[in-house]
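Participant: Output the structure for:
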Amino acid sequence: MPRGGARAVSGPAPDPNALRRERKTDAAGWRTLPADGRMGDPPAWPLTEATEREQDVWLDLWEKPQAVMWEELGQVLEVALFVRTLAEAERVDARVDIKKMVRGYLDSLGLSVQGMLRNRWKIAAAAPTAVESVPAPAVRRSSARDRLKVVPSDEGA
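Facilitator: Coordinates of the predicted model:
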């Protein structure tokens, strides 16, 4: 393992809300991805025949917001390799290095929080639904007097 010096992903991840914004790396800006995810059919599976698990993960991944960028950047093969590696890593007897590869794919494809920050991707706020936009009725709080319990006196005893 190398000692000292900078690493490709060393240091804190970029923060879109940072107070200091004059860094050279900020010139690229942040990309906001649609909260609804990518629309349309997924690309054709580029590897040898997919297992049922691989097919399920493939379909799910191409509906995510990050899939908009994968398509734009031509990462179909990288996503397929991630799916295949993930399916292998899920096995009980999976090797540790395979599990580490999955973590690397999660970051590079922006599927982890750290990966989203490093790629400078943000997901847009979801539009409120009709149910969310109706304010809840105000709850009437009881007064201190209402909370007091009346205790009968034993005057007749």
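
Participant: only C-alpha atoms for contact and neighbour calcs from this point on.
Facilitator: OK.

Participant: can you give me the helices in this structure?
Facilitator: Under the criterion DSSP state H, the chain contains helices at 52-61, 66-73, 76-89, 96-108, 113-119, 130-133, 144-147.

Participant: Please give the structure of this sequence too, so both can be compared:
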Amino acid sequence: MPSGGKRVRSGPAKDPNSEKSRRLGYTLQSLPNTECRMKPPEWPLEPADDERVRKLEAEKWKWLWKLPQARAWHLPQFKWMIRELALYARLSTACEIAPAPTALTVLLRISDRVGMSAAGLQALGWKIEAEAERKPVDSEFTRRRAKELNRESAAERSPMDETKHVYQRRMSGNG
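Facilitator: Have a look, this model is predicted:
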């Protein structure tokens, strides 16, 4: 067993919202949370022998390429994932027909590698944008309005709001 050194996913996951990540420039690429409309690539594997399995794999393949991640999979630097995605579709179809524990384990590992899980998305540096994440328009008007609201709320506060409550310390021990 090797000792020391960096390992995949060793230690806590990076937090893109932390101060350290900001200093290091670590950010996640946002993928729009909408259906990808680009044409899926050709199926890279040999067709399955069974017609039913072939049809299920084709449906899964079309579904995969409509996901938000498909925008990233179409980029040249991620073309290597096409074959892995086909393996994911094939294995996922096989697990739907006849689940097997070892196949499910392999399926989970592939799903991490291609960005089909939350951990996989983060490992690849992606995040799927939520509607709530859309940033408000930054303009002189919005900045001025924010200052006005801050002044108004400060004027409405009473001196009692500024006092802090002091909690009595509880002693643990004999009850």
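
Participant: Just the TM-score for the two chains, thanks.
Facilitator: Put the two chains on top of each other and the TM-score (TM-score structural alignment, normalised by the length of structure 1) is 0.68; 122 aligned residues with a CA RMSD of 2.1 Å.

Participant: could I get the helices of structure 1 as JSON lines with mean neighbour count and distance to R38 of structure 1?
Facilitator: What follows is the helices of structure 1, written out as JSON lines (neighbours: other CA atoms under 10 Å; distance: least, CA to CA, whole Å):
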{"stretch": "helix 52-61", "mean neighbour count": "15", "distance to R38 of structure 1": "9"}
{"stretch": "helix 66-73", "mean neighbour count": "16", "distance to R38 of structure 1": "5"}
{"stretch": "helix 76-89", "mean neighbour count": "19", "distance to R38 of structure 1": "14"}
{"stretch": "helix 96-108", "mean neighbour count": "16", "distance to R38 of structure 1": "18"}
{"stretch": "helix 113-119", "mean neighbour count": "18", "distance to R38 of structure 1": "16"}
{"stretch": "helix 130-133", "mean neighbour count": "8", "distance to R38 of structure 1": "23"}
{"stretch": "helix 144-147", "mean neighbour count": "8", "distance to R38 of structure 1": "54"}
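
Participant: V9 of structure 1 is nearest to which of these?
Facilitator: helix 113-119 (8.0 Å; CA to CA).

Participant: what's next to the closest one, contact-wise?
Facilitator: For helix 113-119 of structure 1, contacts defined as CA atoms under 8 Å, 6 or more residues apart in numbering pick out A13, P14, D15, L106, D107, S108, L109, G110, K122.

Participant: How far does stretch 12-32 of structure 2 sit from its chain's centre?
Facilitator: Its chain's average C-alpha position is 12 Å from that of stretch 12-32 of structure 2, according to CA atoms, centre = their mean, to the nearest Å.

Participant: Likewise for stretch 56-72 of structure 1?
Facilitator: With CA atoms, centre = their mean, you get 12 Å for stretch 56-72 of structure 1.

Participant: For K24 of structure 1, which of the helices of structure 1 is the nearest?
Facilitator: Nearest of the helices of structure 1 to K24 of structure 1, taken as CA to CA: helix 113-119 at 14.8 Å.

Participant: Many thanks, I have nothing further to ask.
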